[in-house]
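**Q** This is the structure alone, sequence omitted:
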C-alpha cells in the first residue's frame, strides 16, 4: 500500500513539473506578446509567477490524489458490502437449514404428539424423573424425562406411549435425587401427609383431562409456608395449584377426593347476604328487583349460595328471560338439599357441584339461557363452580387491620367479547310448528339460522377450591357488578363499610346493597371508562361509559366458630 501511494505521488510530481514548465513558457510568451522579455521582468514579478504556478500544481495534486483515493475506497466499500451481503445470506441458510435440523432432531421424540399428552418439568434441574400410581406396581417404576434444549424443558410422553386407563392418578417428580411436586400441576396431600401432584387422564387417546384449577394464592399464611417446602414453582409469584384433599389408597386411581364425615364441624362458616336490582329505565328511578333476569339463592344451613344471570336478549324473541335463570337457581338449591340431606356423598365437593348443576339443568322446563355461579363452604375451603361471566372475588384483611387486598379472583369464561359461556334450554325441532302457531316465529327463525348446539355443558364450568381464613370477604355477582366496578372500587367500598360496622351480618347486608347501588350509578355514567369499555377496546370495539344491566351481589363473611 505504501509503495502504491509513493508511485502515485511521484507521478503527480512529474505532472506538476510539466505544468510548471508549461506555465512558465506561457507566462514568458504572454510577456513577450506585450513586448517584454524575460530580462525585463523584475525579481518580484518572477517570484509571483512562480508562486502562482506552484499553487496551481499543488491544487492539481490534491484533486487528483483525493479522487484516486476515493475511487479506490469506493471499490473497497463495495467489496465490503458484497461480503456482508454474502455473510447475511449464509447466516439465513444456517438458521434455516442447520439450526432447523438441530431443532427437529431435538424434538423428534415428540413429533406428531398432542402437547396435552405431555408431562412437563420446566423448572431447574439436571436429572428429572417421575414415579406415580399409574405404573404396575404403583410407585415402583422410575420414568426418566428427556431434556429438550430448544424448549428448555424436561418432557415425557409416557401417557402416549403406554396403555394407561382413564382416571385420576398421583405422581411425584424426582429432581437431582430429591422428591418434589411441580407447582405448575395440581397438588394434593394424602392421608399420610405427603404432597403429590395429581393428573387426570381421559378416554380421548390418553389425553390429560381438563385442569381441576383448584388454587391457592398469595397471602395464604401457614398453608403457603407448608406447601412451599414440597412444591417447586418458576418464581415466588407463581400460583400453586391445589386439588381436593386425598384420602383412601393411593394405589387406586379413584381413591382420592372422598368427603369427610358430615358430622365434622367446619372451622370456617359464612354469614351471607344478597341484593339485586333490575336495569332501570330512568336514572332517578328507585332500585327494584322486579323485572330482573338475574336470580340468586343463599342457604346458610348448607353454607351455600348461587348466582345466575339470565340472558336478557331472549326477551326480544318473545321469551321471559328471567324464567330460565330462576328455575336454574331454584333447582340447584333443591338438588343440593336433596343430595346433602340424604346419605353423605362419597365424592369430592367440586365433582358434587358439577352433578348438582347437571341434575338441576335436566329439570328445567322454561326456554332461555343463563350463566351460573354455585359455591359451598366446607372445612375451611370454598368450593365453587362458575360457568360464564358471573364471578366472585375474595378479599382478605392485611395483618389484622381493616385494609383489604384481593387474594383471589375467579376466571370469567367467554366465547368472544360479551358472549359468555351459558347453559341453555332451546326448543327441539318437533316443537317449532307449535311455537310458530303461538307467535314465536322470530325465535324459530333464529334457531333455524343457527346451530342447534348453542349451549355449553355444566362440565365446561371452572371448578375451584379456595382456602379461606377468618375475616375473608367473598363478593360474588353477575356481570352487572364486574362490568361497572373494578376490583379496587369494590375493595374501597368494602373498606368503608368495615370502618362503619362491626357485626358480620350488618357488614354483609350493607356491603351487598351499596355495591349494587354503586354499580348502577356507574352504569349511568356515559363518560366513565368502565371495565366493560376497557374490555370492548381490547376486542377492537369502541365503547365509552358504564353498562346498564341487571345487577346482583352476594356477600359472604368468613368467620371462625
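**A** Noted; the coordinates are in hand. The model shown is predicted, which means the values in this text are computed figures rather than measured ones. Residues are numbered from 1 along each chain as shown.
**Q** Could you use CA atoms for every contact and neighbour count after this?
**A** Fine.
**Q** Residue 385: how many residues sit nearby?
**A** When neighbours are counted by other Cα atoms under 10 Å, residue 385 registers 27.
**Q** Quick check: it is in a strand.
**A** Yes. Assessed with DSSP: H, G, I helix; E, B strand; the rest coil, residue 385 lies in a strand.
**Q** what's residue 433 in contact with, if anything?
**A** By Cα atoms under 8 Å, 6 or more residues apart in numbering, the contact list for residue 433 is empty.
**Q** mind checking the longest helix of the protein?
**A** When the chain is parsed with DSSP state H, its longest helix is helix 43-93.
**Q** gap between the helix or strand that that helix is followed by and the chain center?
**A** Sequence order places helix 100-106 as the next helix or strand after helix 43-93, per DSSP states H and E. Offset of helix 100-106 from its chain centre (Cα atoms, centre = their mean, to the nearest Å): 30 Å.
**Q** Please spell out which residues along helix 100-106 are buried.
**A** Buried residues in helix 100-106, defined by neighbour count with 16 or more other Cα atoms under 10 Å: residue 106.
**Q** in terms of contact count, name the helices or strands touching that helix.
**A** Using 3 or more Cα pairs under 8 Å, 6 or more residues apart in numbering; DSSP states H and E as the contact test, no helix or strand touches helix 100-106.
**Q** any residues touching the helix or strand that comes right after that helix, and which ones?
**A** Next helix or strand after helix 100-106 toward the C-terminus (DSSP H and E): strand 119-121. Contact with strand 119-121 is made by 128, 153-159, 182, as judged by Cα under 8 Å, 6+ apart.
**Q** what about residue 339, is that helix, strand or coil?
**A** Per three-state DSSP, residue 339 ends up helix.
**Q** What's the local residue count around it?
**A** Neighbour count for residue 339, taken as other Cα under 10 Å: 15.
**Q** now swap in the one 5 residues further on and tell me
**A** In terms of burial, residue 344 registers 13 neighbours under the definition other Cα under 10 Å.
**Q** ok, structure two:
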C-alpha cells in the first residue's frame, strides 16, 4: 500500500478529491498476509504505534505502520511493466494469478486463479454495471486490498490483464479499500470483455481501459470511496504489448534468463505513489465546511505507458507492491528462471538458452478446459507470491522496501521484509506452432 500527500512535506496518504465532474463508465481478487504476520512483525509495530499523530491532516514523520497510523485517507499501509514473410507470427498469452491476504497463511492451492477458456459469446454486454453485478455474486478472492483481473478483449484474440492495489489509509475513514481496487478490476475486465462497446477507438489501449473503469467506479453508488494504484496491459496476438502503470505496482518482462524491462514506480514522495481515488460526498462536505488540505487524486491519463515486443517463451509479471517491496528484479528473475529451466520451458543448448519444445504442453495450450494448478504459468505465479510472502515475514533479510526506509529514514532502524497483501499475475507467451515451423 502507499500514502497520499497533502503538501510537499506531508506523508498522510489522503483520499483524493476528484478533479473530474460527472463520470461515465473479469475476474478480480484481493490479498493480505496470513496470521503468520503478527508474531513476525510484533517487535516492530510497538515503536510505530508510539508515533501516531492526533489529527487527520497532521504531518506524520515516517508512517511505518500505515494501517494503524492516524494519518488516514490515502495512506498505503506497509502491511495492509516488420518482416516481409507471407504471414506474421501469432501469439497467445497463458495467464495465472497467485495471491495472499496479509493476515492469511499462504495457500498455493486455494489462492490461485488460472485463465478460463475464451467464450466469445460472453463479450455481448449491454451495461458494464450488469457485468460487475454478475461478478459480485461470486465469492471475492481472498486477496485483501489487492486485486487483479484477466479478460479477452471483445471477440478478438487480444487479452487484457493487470493488478490494482487498494490504499489502506481509507480504512481510517470507515471505508474498505478493497471495494475500490476490486471494483476497478471488475470494471476493467467487463469493459475489455464488452469492447468496442463504450469506446471510440479502433483498438483498445490500457490507459483508455483504465479510464472507462475509473469512470464506472466514480459513478457506482455501491463504492462510496477509496483509492488504488493500477498496472495493466493489453497484449495483442501480433506480439505487441502496451502497458499502463499508475503508482507503485509494477511489471517485468523476462525472456530466456534476462530482464527485458522493469517499470519504475510513479511516486509523489517516499511511500506515496500516484493513485486513483474517489472521495465520499460526506468528506467533501466536511472539507468545504471546516477547510483543510485537499486530498491526493491522480487520473488515468497520468499513467506511464510503455510498449513491448514479446517473443516465444517470454514471461510477463504484473504484481502489487507486496511483491516488489520484498523482491528485487534480480530476485524475481531468479525465481522465474529457476522454474522455467526446471520445468523444461527454457533449456540450455551449447551454452545458449532456448525455449523448450514442450512449452505448449506445459501451459496446457491444447486443452479445451481451464488450465489448472499444474500448468507452467500457475507454478511460476505461485512461486513468486510464495517467495514474496516468506520474505515479507522475514525480520532478518532486508528487502527493497527496508533499504528505502534506511535511505530516507535511517533513524527508524527498519530491517527485514514488509508484510502486505500480495497479488502476482503471470503471462507466458506462446507462439503458434505453424509459424514456428516456417522458421
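**A** That came through, no problem. Since the model is a prediction, treat every value here as computed from it, not as a measurement.
**Q** chain center to the longest helix of structure 1: distance?
**A** Per Cα atoms, centre = their mean, the centroid offset for helix 43-93 of structure 1 relative to its chain is 62 Å.
**Q** Which stretches in structure 2 count as helices?
**A** Going by DSSP H, structure 2 shows helices at 37-49, 128-136, 177-194, 206-219, 281-290, 321-324, 329-342, 359-362, 376-392, 400-408, 433-438.
**Q** Can I get the ones you listed in TSV including mean neighbour count and distance to residue 417 of structure 2?
**A** Compiled in TSV, the helices of structure 2 are given as follows (neighbours: other Cα atoms under 10 Å; distance: least, Cα to Cα, whole Å):
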stretch	mean neighbour count	distance to residue 417 of structure 2
helix 37-49	15	9
helix 128-136	17	33
helix 177-194	30	22
helix 206-219	24	31
helix 281-290	11	34
helix 321-324	29	10
helix 329-342	18	14
helix 359-362	18	33
helix 376-392	26	4
helix 400-408	17	7
helix 433-438	10	43
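**Q** Quick one, which of these gets closest to residue 422 of structure 2.
**A** Checking the helices of structure 2 against residue 422 of structure 2 by Cα to Cα gives helix 321-324 as the closest, at 4.7 Å.
**Q** Structure 1: matching residues for that closest one?
**A** Here helix 321-324 of structure 2 aligns to structure 1 at residues 479-482, judged by TM-score structural alignment.
**Q** Now the matching stretch on structure 2. Mean distance?
**A** Comparison of stretch 479-482 of structure 1 with structure 2 after fitting gives an average deviation of 0.4 Å (mean Cα distance after the TM-score superposition for structure 1).
**Q** hmm, back to that, make JSON lines from the helices of structure 2 and add distance to residue 164 of structure 2 to it.
**A** JSON lines is the format used below for the helices of structure 2 (distance: least, Cα to Cα, whole Å):
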{"stretch": "helix 37-49", "distance to residue 164 of structure 2": "22"}
{"stretch": "helix 128-136", "distance to residue 164 of structure 2": "16"}
{"stretch": "helix 177-194", "distance to residue 164 of structure 2": "6"}
{"stretch": "helix 206-219", "distance to residue 164 of structure 2": "11"}
{"stretch": "helix 281-290", "distance to residue 164 of structure 2": "23"}
{"stretch": "helix 321-324", "distance to residue 164 of structure 2": "10"}
{"stretch": "helix 329-342", "distance to residue 164 of structure 2": "19"}
{"stretch": "helix 359-362", "distance to residue 164 of structure 2": "28"}
{"stretch": "helix 376-392", "distance to residue 164 of structure 2": "15"}
{"stretch": "helix 400-408", "distance to residue 164 of structure 2": "19"}
{"stretch": "helix 433-438", "distance to residue 164 of structure 2": "34"}
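**Q** Quick one, which of those gets closest to residue 159 of structure 2.
**A** That would be helix 177-194 among the helices of structure 2, by Cα to Cα, at 8.2 Å.
**Q** what range in structure 1 matches that closest one?
**A** Taking TM-score structural alignment, helix 177-194 of structure 2 hits residues 321-338 over in structure 1.
**Q** For that stretch, give me the average deviation versus structure 2.
**A** With structure 2 overlaid, stretch 321-338 of structure 1 shows a mean distance of 1.2 Å (mean Cα distance after the TM-score superposition for structure 1).
**Q** Where does the longest helix of structure 1 end up in structure 2?
**A** So helix 43-93 of structure 1 sits over no part of structure 2, by TM-score structural alignment.
**Q** Now do that helix: which elements does it pack against?
**A** helix 2-33.
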